[in-house]
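Trainee: structure for this input, please:
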Amino acid sequence: MTDTCNETFELFGDQWNLRIIDSIHLENRRFTEIQRLTTINTATLTKKLKYLEKLGLLDRIQEYCDKQSVAYRLTELGRELLPIIKKMRHFSSQLDVSAKE
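Mentor: Prediction:
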């Protein structure tokens, strides 16, 4: 299997990556907003944001009104994941979670 394919599996297999992307899809979000929406602890969120930025899915942007404040936004590549997340949400609504042991 290619490294690119493995990276994609890691992206989708991690419990936080798609939640972070989904939390940013409507607007730019600050760290604390993402943390509140996803309930991820500070250390994990920091690590995941850096990872998603490295993959080219997020941009870290300095806010215009406050030079010390940064926000995150989806890149064009990151926005390509939104229809996939929507389909995953639809698929999960059809699962019988009571079957889980």
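
Trainee: use CA for all of it now, contacts and neighbours both
Mentor: Fine.

Trainee: so which residues of this protein form helices?
Mentor: Ranges of helices in the chain, per DSSP state H, are 3-13, 17-24, 31-38, 42-54, 76-79, 82-93.

Trainee: what's next to the first one, contact-wise?
Mentor: Applying C-alpha atoms under 8 Å, 6 or more residues apart in numbering, the set of residues contacting helix 3-13 from outside is 17-18.

Trainee: coming back round to it: need the winner for burial among the helices of the chain.
Mentor: Mean neighbour count (mean count of other C-alpha atoms under 10 Å) peaks for helix 17-24 among the helices of the chain, with a mean of 19.

Trainee: to check against the first, give me the structure of this:
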Amino acid sequence: MRPIHDESCSVAACAEIIGAKWTALLVHDLSEGPRRFSELEHSCAGISPRTLSERLRALEDERIVERHSYAESPPRVEYELTAKGDALLPIIEEMRRFGHSWLVEEPAAVS
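Mentor: Sure thing, here's the model as predicted:
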């Protein structure tokens, strides 16, 4: 029997791209405009610099994020979403809505 979700499944392909820890959060953060590495590191409290570099590189490889280097002193690098990255934003927004509706814990009862 052939698996339902093989490597040609578009849902599986999308999940592979944005399913890695931190990736959806990075896309969401970049939806507000270009960000520097340090800004992304700060907004994703707990992400290591190595993991952030890996995720940004993977998003660049998928052409979801563009990296812009500026010849300034000190050097400045910014990351921003491409048109492909912008196309992911409705999916990220629906994830946010789902989380608010179904995953937010009820506050503990005060006695």
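
Trainee: coming back round to it: I'd like to know which of the helices of the first structure lies nearest to residue 62 of the first structure.
Mentor: Taking C-alpha to C-alpha, helix 31-38 is the member of those nearest to residue 62 of the first structure, at 12.0 Å.

Trainee: show me how far the closest one is from its chain's centre.
Mentor: Relative to its chain's centre, helix 31-38 of the first structure lies at 11 Å (C-alpha atoms, centre = their mean, to the nearest Å).

Trainee: format the helices of the first structure as JSON lines; extra columns: distance to residue 62 of the first structure.
Mentor: JSON lines is the format used below for these (distance: least, C-alpha to C-alpha, whole Å):
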{"stretch": "helix 3-13", "distance to residue 62 of the first structure": "25"}
{"stretch": "helix 17-24", "distance to residue 62 of the first structure": "16"}
{"stretch": "helix 31-38", "distance to residue 62 of the first structure": "12"}
{"stretch": "helix 42-54", "distance to residue 62 of the first structure": "14"}
{"stretch": "helix 76-79", "distance to residue 62 of the first structure": "18"}
{"stretch": "helix 82-93", "distance to residue 62 of the first structure": "24"}
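
Trainee: and those helices: which comes nearest residue 67 of the first structure?
Mentor: Among the helices of the first structure, the nearest to residue 67 of the first structure by C-alpha to C-alpha is helix 31-38 (14.7 Å).

Trainee: residues in the second structure aligned with the closest one?
Mentor: Residues 37-44 of the second structure are where helix 31-38 of the first structure lands when matched by TM-score structural alignment.
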